[in-house]
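Trainee: Following is a predicted model, sequence given first.
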Amino acid sequence: MAMMARSDIMRAVKRTHTGPEVAVRRLLHALGLRFRLHRKVLPGSPDIVLPKHRTVIFVHGCFWHRHPGCRYASTPKTRQDYWLPKFAANVERDARKTSQLEELGWRVLVVWECETRSEEALEARLRREFGLPNSAAASPRTP
């Protein structure tokens, strides 16, 4: 099998409907929260929009969006003259879009890709963010 060119690899990186994004959507739906996807009329075209709660959610990849302190936000050892400005531009754009959304009255949440690895922890966070009862109180289990 021939090696893929960098441009082919970059082209293959999904922008929408990624695994982490789908995991967040599945949990939100299970919690009874209804949403819209990728609203292009809003700054940054948020991944998930919950109009009833005036909240938008961005599901960020730790590598591309530079999750502070995360082991998945590694920096390539080669071609740092290319990567470092690219990462800086991503972080700056994220901050700018967050400010624009907040000025429009939206609450902005960021769910990091690494947070989607533990469904229980993510569910607990979403319950807190939206003022929902914890899962033990929501559905008592019988033996």
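Mentor: On my side now, so go ahead.
Trainee: CA atoms for contacts and neighbours, from now on please.
Mentor: Will do.
Trainee: Next, V59: secondary structure please.
Mentor: Secondary structure, DSSP: H, G, I helix; E, B strand; the rest coil: V59 is strand.
Trainee: Now do the strands in the chain.
Mentor: Per DSSP state E, the chain carries strands over the ranges 36-37, 48-50, 55-60, 107-112.
Trainee: And here is the other one:
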Amino acid sequence: MLFRRALWAKGVRYRVDSKSLPGRPDLSIKKYKLAIFIDGEFWHGYNWDERKKTLKSNREFWIPKIERNMQRDREVNAQLEDLDFTVFRFWETEIKTNLKTCINDVMVYIDIGGINGA
């Protein structure tokens, strides 16, 4: 919600969980062919090589589950790129600790993508 509110305050309008796009991006801006995902660190394998070693319980379930999520993320990125979309993926922690930087990354892309010239 922090990210959505900040983007909205900048005047950027978006769709939430667009069912018409692969992977149902958390936010999408079709005008700029932009898909934004905000990924949870556990579910999407942040720092996976280190974190995988620390999993203590139910490893037989969690390791394949998270690795499949990571593979699916790569597949979704490729599908969106085939549709000429640019994909931004932010970690939840990034949004919480560096919201301004994340918003700025999107705003720079939009500005270059033609918001000022459109």
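Mentor: Ah, there it is. None of these values were measured; they are calculated from a predicted model.
Trainee: Adding mean neighbour count and distance to E119 of the first structure, write the strands of the first structure out as a markdown table.
Mentor: Listed next are the strands of the first structure as a markdown table, based on neighbours: other CA atoms under 10 Å; distance: least, CA to CA, whole Å:
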| stretch | mean neighbour count | distance to E119 of the first structure |
| --- | --- | --- |
| strand 36-37 | 14 | 21 |
| strand 48-50 | 20 | 18 |
| strand 55-60 | 22 | 14 |
| strand 107-112 | 17 | 12 |
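Trainee: of all those, which lies closest to E21 of the first structure?
Mentor: For E21 of the first structure, the closest of these is strand 55-60, at 5.7 Å, according to CA to CA.
Trainee: Check which helices and strands that closest one sits against.
Mentor: On a contact count with 3 or more CA pairs under 8 Å, 6 or more residues apart in numbering; DSSP states H and E, strand 55-60 of the first structure meets helix 19-30, strand 48-50, strand 107-112.
Trainee: Nearest to R79 of the first structure, out of those?
Mentor: It is, among those and with distance given as CA to CA, strand 107-112, at 25.3 Å.
Trainee: got JSON lines for the helices and strands packed on strand 55-60 of the first structure, with distance to V56 of the first structure too?
Mentor: What follows is these, written out as JSON lines (distance: least, CA to CA, whole Å):
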{"stretch": "helix 19-30", "distance to V56 of the first structure": "12"}
{"stretch": "strand 48-50", "distance to V56 of the first structure": "4"}
{"stretch": "strand 107-112", "distance to V56 of the first structure": "5"}
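Trainee: closest to E123 of the first structure out of these?
Mentor: Using CA to CA, the nearest of those to E123 of the first structure is helix 19-30, at 6.6 Å.
Trainee: outside of the closest one, which residues touch it?
Mentor: Residues outside helix 19-30 of the first structure that contact it (CA atoms under 8 Å, 6 or more residues apart in numbering) are R34, D47, I48, V59, E113, T116, E123, L126.
Trainee: Can you check what angle separates the helix ranked longest in the second structure from strand 34-39?
Mentor: As assigned by DSSP state H, the longest helix anywhere in the second structure is helix 59-82. Interaxial angle of helix 59-82 of the second structure relative to strand 34-39 (axes from the mean of the first three to the mean of the last three CA atoms, to 10 degrees): 170 degrees.
Trainee: Fine, thanks again, bye for now.
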